[in-house]
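# sequence unknown, structure follows:
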């Protein structure tokens, strides 16, 4: 089996899902109290990140933490409705060049995997639209029929993505040398090094340096 692994934020979706979903929360007229409470909690670490005093990984973890906490106590129907509406606004922003890459991988017989630290309900809708075989993302913890947020919820990023993929396919015979991975960030280096055909998509400076040094394929421009 050959895998084609796609990152989401900055790769398939040329933006960050955190601000997008936060804006959706406001657009869909969800709780203002939760919105401003989450925003106030996130801003200090965001300002530290802008001042280059904390890493982007730590900032993103906090962002997803605050985003996931918005859904605490909501039932499954409310959650599904929110993400259905959010995806209606998101789908036209998916990079059409990357959609072509998805189709190319499908035509070449790859098993498609969408891997991201983004919340899994939004990833599920993307995966359904583009016929991915597997989705690995940050799960909303449920207790019965309601979201149950707790501070130790599991958020995957960086090396954790590569670990999650390997664990998911540990009982399959994977031809890693001929697998493919698409990502935009140096934080995804582990998953890029896992495969024989890494593709840097609008890479950040550190990943661009690695890609050029190792002569990886680079896709520069988004098309939406």
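Sure thing, it's come through. Treat the numbers as computed from the prediction; the structure is a model and nothing was measured.

# only C-alpha atoms for contact and neighbour calcs from this point on.
Will do.

# biggest strand in the protein, by residue count?
Looking across the chain with DSSP state E, the single longest strand is strand 111-119.

# Which neighbouring elements make contact with the helix or strand following it?
Per DSSP states H and E, strand 111-119 leads on to helix 120-130 as the next helix or strand towards the C-terminus. Contact here means 3 or more C-alpha pairs under 8 Å, 6 or more residues apart in numbering; DSSP states H and E; on that basis helix 120-130 packs against helix 76-90, strand 134-138.

# can you do 10 Å?
helix 76-90, helix 96-107, strand 111-119, strand 134-138 (3 or more C-alpha pairs under 10 Å, 6 or more residues apart in numbering; DSSP states H and E).

# didn't residue 96 look like it was pressed against residue 12?
Yes. At 8.5 Å, residue 96 and residue 12 qualify as touching, with contact defined as C-alpha atoms under 10 Å.

# out of those two, which sits in the more crowded spot?
Higher neighbour count among residue 96 and residue 12: residue 12, with 25 against 15, using other C-alpha atoms under 10 Å.

# which ones are touching that one?
6, 93-99, 101-102, 114, 126, 182-184, 201, 222 (C-alpha atoms under 10 Å, 6 or more residues apart in numbering).

# Please list only the buried members of those residues.
Buried members of these, counted by 16 or more other C-alpha atoms under 10 Å: 6, 94-95, 98, 101-102, 114, 126, 182-184, 201, 222.

# Closest to residue 195 out of those residues?
Comparing those against residue 195 with C-alpha to C-alpha places residue 182 closest, at 10.1 Å.

# what sits in contact with each of residue 96 and residue 12?
Taking C-alpha under 10 Å, 6+ apart as the criterion, residue 96 and residue 12 both touch 102, 222.

# Below is structure B, check it against A:
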């Protein structure tokens, strides 16, 4: 089995999804939007003060956003992300989408592994014909999101582990497989394949890609 693994934020979608999703939240409820944004601004200040790492900040920011859906049922959550994806899809990176289409036609198993909300990534996967979607899932209790429920964040550091929980490593031809990502935090995914591709990479990833002679798509950030 040959796989092609794609990151979402910064790779298939050239931007961070959370700011866009927050704007969509504003159109649903201004009160919820401002409550979420107050927490996100505080997290940003903490990040700038270097009190905790950027990866932890990303996790807490996403959890803050996701918990704004408490009391929503699964259908309502899916409706929100379906509408959001329809607005986002025009901004997908056409070069990366083309790579996915080419690899799919060549018999590769297409996988999205992302820290983004799984309902959003599901709609991307359905639209582009991906075979497997891994993202940060809402935890539902009897079909309703509960604020106290735990959420497991798919961070860059645990993406490879999350993938290998679903696809047995002994069935994957890693040397011929591909991975596409923009962030140094995705190094575990990039280093596990024979064809890593840095897409519009962050500076640290770009430096590593040059050192290791990896393919680079687009311009470094």
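That came through, no problem. The structure presented is a predicted model; accordingly, all values stated were derived computationally and were not measured.

# Fetch the TM-score of the aligned pair.
Here the superposed chains carry a TM-score of 0.94, computed using TM-score structural alignment, normalised by the length of structure 2; 220 aligned residues with a C-alpha RMSD of 1.6 Å.

# just to revisit the earlier point, got the helices and strands packed on helix 120-130 of structure 1 as JSON lines, with distance to residue 207 of structure 1 columns?
Below are these laid out as JSON lines (distance: least, C-alpha to C-alpha, whole Å):
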{"stretch": "helix 76-90", "distance to residue 207 of structure 1": "26"}
{"stretch": "helix 96-107", "distance to residue 207 of structure 1": "18"}
{"stretch": "strand 111-119", "distance to residue 207 of structure 1": "17"}
{"stretch": "strand 134-138", "distance to residue 207 of structure 1": "22"}
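
# most neighbours per residue, which of these?
The highest mean neighbour count among those, using mean count of other C-alpha atoms under 10 Å, belongs to strand 111-119: a mean of 23.

# got the contact list for the aligned residue in structure 1 for residue 211 of structure 2?
Using TM-score structural alignment, the partner of residue 211 of structure 2 in structure 1 is residue 213. Taking C-alpha under 10 Å, 6+ apart, we find residue 213 of structure 1 in contact with residue 207.

# again, but for the one 4 residues further on
Taking C-alpha under 10 Å, 6+ apart as the criterion, residue 217 of structure 1 is in contact with 182, 197-201, 211.

# picking up where we left off before, residue 167 of structure 1: which of the buried ones among the contacts of residue 12 of structure 1 is nearest?
Nearest member of those to residue 167 of structure 1, counting by C-alpha to C-alpha, is residue 114, at 14.6 Å.

# hang on, the earlier thing: quick check: the longest strand of structure 1 compared with structure 2, mean distance?
Once fitted to structure 2, strand 111-119 of structure 1 is off its aligned match by 0.3 Å on average (mean C-alpha distance after the TM-score superposition for structure 1).

# Taking structure 2 as the reference, give the residue range that strand aligns to.
Here strand 111-119 of structure 1 aligns to structure 2 at residues 109-117, judged by TM-score structural alignment.

# Quick check: the gap between the residue lying farthest from the centre of structure 1 and residue 39 of structure 1.
Distance from the C-alpha centroid of structure 1, by C-alpha atoms, centre = their mean, peaks at residue 33 (26.4 Å). As judged by C-alpha to C-alpha, to the nearest Å, residue 33 of structure 1 and residue 39 of structure 1 stand 10 Å apart.

# Same question for residue 173 of structure 1.
Taking C-alpha to C-alpha as the measure, residue 173 of structure 1 and residue 39 of structure 1 are separated by 45 Å.

# Which of these two has more residues huddled nearby?
residue 39 (15 against 9).

# A helix includes the more buried one, no?
Yes. Under DSSP: H, G, I helix; E, B strand; the rest coil, residue 39 of structure 1 sits within a helix.

# what lines up against it once you look at structure 2?
For residue 39 of structure 1, the residue aligned by TM-score structural alignment is residue 37.

# Residue 78 of structure 1 too?
When structure 2 is aligned by TM-score structural alignment, residue 78 of structure 1 is paired with residue 76.

# Against residue 176 of structure 2, how distant is its match?
40 Å.

# Spatially central residue in structure 2, please.
residue 114 (2.7 Å).

# Would you mind confirming that that residue is in contact with residue 134?
Yes. Taking C-alpha under 10 Å as the definition, residue 114 of structure 2 is a contact partner of residue 134 at 6.2 Å.

# hmm, back to that, so the match of residue 211 of structure 2: helix, strand or coil?
Reduced to three states by three-state DSSP, residue 213 of structure 1 is helix.

# Buried ones in the helix or strand harbouring the residue farthest from the centre of structure 1, by neighbour count?
Element membership of residue 33 of structure 1 [criterion: DSSP H and E] is helix 32-50. By 16+ other C-alpha under 10 Å, the buried positions in helix 32-50 of structure 1 come out as 34-35, 38, 42, 45-46, 49.

# Just give me the match in structure 1 for residue 89 of structure 2.
Aligned by TM-score structural alignment, residue 89 of structure 2 pairs with residue 91 of structure 1.

# How about the contacts made by its match?
Contacts of residue 91 of structure 1 (C-alpha under 10 Å, 6+ apart): 13, 125-126, 129, 224.

# which residues in structure 2 does stretch 174-185 of structure 1 match up with?
Mapped onto structure 2 using TM-score structural alignment, stretch 174-185 of structure 1 covers residues 172-183.
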